[in-house]
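*Asks:* Here is my input, please return the structure:
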Amino acid sequence: MGDPVTGGSEPDQDRPVLRVGVVGAGNISGQYFQAVPRLTNLRITAIADLDADRAAAAAADVPGARIAKPEELYTADDVDLVLNLTIPAAHAEVAHAAIAAGKHVYGEKPLAATTAEARAVLAAAENAGVRVGCAPDTVLGTGIQTARAALDAGDIGVPVAATAFMVTPGHERWHPAPEFYYRPGGGPLLDMGPYYLTALVTLLGPVKRVVGMSSTAQQTRTIGSGPRAGTVFPVEVETHVTGVLEHANGALSTLVMSFEVWAGNLPRIEVYGSRGSLGVPDPNGFDGEVRIFRAEAKEWEPVPELGGYRNASRGYGVSDLARAFAEGRPHRADGELAFHVLDVMESLLAAAKSGESVTIGSTCERPEAVPAAARPEEQ
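*Replies:* Have a look, this model is predicted:
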């Protein structure tokens, strides 16, 4: 790995800049391409995609970025970190290629398609002396961090339980190529579960045991829009998953993840304590209102901002990694947290199949809280 260049925009002219090579220029990449250029400790230098035209279109919108083939990007002297935005089935392969070339890796969720693949990625990174980060970084925004600060301050007493719901009829209604959502590595749990489970672990700590049930109501799906509208494809994963998570602190979280529900009035996340309840905003976003109901109150009240990166977007976890690496401390959206979340999801699916509870083999530390009004290049 070459020496990081220095520079960037004010106020941090002398701060090392981590040079980022992006692999995968699909739908999610646009959010990173908008956010990363405004982060002073990151610079996108190269973009690769199996579709060369798509890579070229992305590079045209990112000043200073060049087009590269994936195999060239991994070994490039002007790349310090590989941002892995490929489909879940390719996450481990891309990560290994980057690590073998001595690059740090930050990937979209999940960390890999299976815990076996994910553990191999983390082991390779440890041997190579490079860092692994993984989405979601939405938990670093003001929404989840404000909720965490309220919990840590004891505002609702001792946490007893939580609920987390993500229900939709499915992504094929709007996505032009939705098949990967319904193949191994996809499904509502592995697709959207990382947002909710990472939030629950951030709020309540690691999970030690799970029980669950699952179903697949439809064996095929039909693309609903775009040039491939009407295309029918098979469903290979569970599309409705429900479970109960036992956290190490004793709290019980009830989780429902579904691609089978057309409408519902369910909260995204709520946490219930011995002295009140906390309403937590959508963990697929970075901000949103946190609400509290105290034992002595008569109604819900808004919670003022207590923590988190303001105006954050996808890519802030990469910036947080870059800052932590420069300072020699752990980054927040790290591989061990992502591995634990993947382990919980895999164990929940196993519990659903066996009908028995499953003890989680992994654990992780709650990441360091993000202070109020923080910027990733400052914390």
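
*Asks:* going forward, measure contacts between C-alpha atoms and count neighbours the same way
*Replies:* Noted.

*Asks:* So for residue 56, what's the nearest residue that isn't a sequence neighbour?
*Replies:* With CA to CA, 6 or more residues apart in numbering as the criterion, residue 56 has its nearest non-adjacent residue at 6.1 Å, and that residue is residue 67.

*Asks:* Could you do residue 170 as well?
*Replies:* Distance criterion CA to CA, 6+ apart; nearest residue to residue 170, sequence neighbours excluded, is residue 259 at 4.5 Å.

*Asks:* Following up with a second sequence; could you model it the same way so I can compare the two?
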Amino acid sequence: MKSSRAESGAGQGAQAGQVVLLGCGFVADLYMRSLAAMPSITVAGVWDQDADRLRAFCDFWGLPARASLADLLDRAPGALVLNLTNPHAHFDTSRACLQAGRHVYSEKPLAMTLKQAKELHALAGEKGLMLASAPCSALGEAAQTLGHALRTGIAGTPRAIYAELDDGFIPQAAYRKWLSDSGAPWPYEDEFRTGCTMEHAGYYLTWLISWFGPVRTVVAASAETIPDKEGTGPFAPDLSVAMLFFDKGPVTRLTCSITAPHDHRIRIVGDKGVLSCAAAWDNAAKVTFARRLTLRRRLMEHPFPRTLRLPQPTHPKVKRWGAAAMNFMLGPAEVLEALHQGRPCRMSNDFALHLTEVTLAIQNAGETAGAQSMTTTCTAMEPMPWAR
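*Replies:* Below is the predicted model:
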């Protein structure tokens, strides 16, 4: 397939609300659950190199299977490609789609190395294409509520942030019983090889970068604390702790693990009190503010924090499935809308690249990396219209 042919229609299908799914493993079912809440977006085709998985997925959801990647792109000129392949395949598959002149929305991570991510970013820029990366929960109601609270100074000047993405002692979980709607098993070997930092850090990094803009310096450490995981290694670190220094934001500590007890809190400590959210994977999670007070000489946060809410409606919600209640299609919908309106995308190419660099710096820090200066940058994200 010649790229000139694809480029000529690069935005047409996307502007019409069409997507194609590249890969139909475990995460693809979560996208399909979210699509049920987004009737303006249609799936124009699906392809996976595993023929049995492709058949099971398309039969379950009633979607058209394609014979190859070239067939997938040819049969839906201009449709936005949702790259839902395994992480180690993201670079090759996204590059092939970009070379064919197609806009790409990639599941996290954008690539497994910074060199690869920069190559994809340069290729997208050269061809005038959008290259966005999950996760998209920064567009969700909880993140946008916290962003609004920061902009309006409810807690005063933010001084420090503690963010936790600990998932429990996952190697002892019943993960072999975790099946998606269409029957795909949770890819435990791939998850352990990719690592919880690459898989999960973005859920709070995107929130933070959307509010404060680029990270200037990462000071992190990472380690493998559980060496005998099931499957074929080598396995990635399963615990990381990072201090993030922003150009225009408070110092943040971010922890990721599949070792420590489940904790998905984020706490923003300001001059007047503390903003909190306890569930990173719930778009509609409660956001609270506890003002600081002195009671009988004791300094404390108010024991009955105030719940903060944005005017409704905000965005389509999805029901909880497993540990998450997230609309995975908020990101693709933002890309499609930006193409249709001819405006900059909130989930920009620069945002995707910077998110990848910061994540890789944390994941690969090890014991001796020390302070790492970031080489990429991006701008803070424009708030959603309903959160201004």
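
*Asks:* Could you tell me the TM-score of the two chains?
*Replies:* With the length set by TM-score structural alignment, normalised by the length of the first structure, the two chains reach a TM-score of 0.86; 353 aligned residues with a CA RMSD of 2.4 Å.

*Asks:* The residue nearest to residue 170 of the first structure maps to what in the second structure?
*Replies:* Aligned by TM-score structural alignment, residue 259 of the first structure pairs with residue 258 of the second structure.

*Asks:* these two touch, right, that match and residue 240?
*Replies:* No - contact between residue 258 of the second structure and residue 240 fails when scored by CA atoms under 8 Å: they sit 9.8 Å apart.

*Asks:* returning to what we had before: am I right that the residue nearest to residue 170 of the first structure is in contact with residue 242?
*Replies:* No - contact criterion CA under 8 Å: residue 259 of the first structure and residue 242 do not qualify, at 11.9 Å.

*Asks:* still on that earlier bit, and the residue nearest to residue 56 of the first structure, how close does it get to residue 114 of the first structure?
*Replies:* If you measure residue 67 of the first structure against residue 114 of the first structure using CA to CA, to the nearest Å, the figure is 30 Å.

*Asks:* what's the answer for residue 160 of the first structure, then?
*Replies:* Counting by CA to CA - residue 160 of the first structure and residue 114 of the first structure are separated by 30 Å.

*Asks:* and residue 364 of the first structure, what helix or strand is that in?
*Replies:* Assessed by DSSP states H and E, residue 364 of the first structure sits outside every helix and strand.

*Asks:* Trace it over to the second structure, please.
*Replies:* In the second structure, residue 364 of the first structure lands on residue 378 (TM-score structural alignment).

*Asks:* ok, how many other residues are close to that match?
*Replies:* 18 (other CA atoms under 10 Å).

*Asks:* what's near enough to touch it?
*Replies:* 213-214, 350-351, 354 (CA atoms under 8 Å, 6 or more residues apart in numbering).

*Asks:* In those residues, find the pair that's most separated.
*Replies:* 213 and 350 (10.9 Å; CA to CA).

*Asks:* can you pull the buried residues of the longest helix seen in the first structure?
*Replies:* Criterion DSSP state H: the longest helix present in the first structure is helix 335-354. Neighbour counts over helix 335-354 of the first structure (16 or more other CA atoms under 10 Å) mark 335-352 as buried.

*Asks:* Show me what the helix or strand just after that helix is packed up against.
*Replies:* Along the chain past helix 335-354 of the first structure, the next helix or strand (assigned with DSSP H and E) turns out to be strand 358-359. Secondary-structure packing of strand 358-359 of the first structure (3 or more CA pairs under 8 Å, 6 or more residues apart in numbering; DSSP states H and E): strand 207-215, helix 335-354.

*Asks:* Minimum distance to residue 6 of the first structure: which of these has it?
*Replies:* helix 335-354 (26.2 Å).

*Asks:* now the closest one: how far from the chain's centre is it?
*Replies:* The chain centre lies 14 Å from the centre of helix 335-354 of the first structure; the measure is CA atoms, centre = their mean, to the nearest Å.

*Asks:* same question, stretch 354-372 of the first structure
*Replies:* 14 Å.

*Asks:* Next, the distance between the ends of it.
*Replies:* Stretch 354-372 of the first structure end-to-end distance (CA to CA) = 44 Å.

*Asks:* Go through that stretch and flag the buried ones.
*Replies:* 357-360, 362-364, 367, 369-372.
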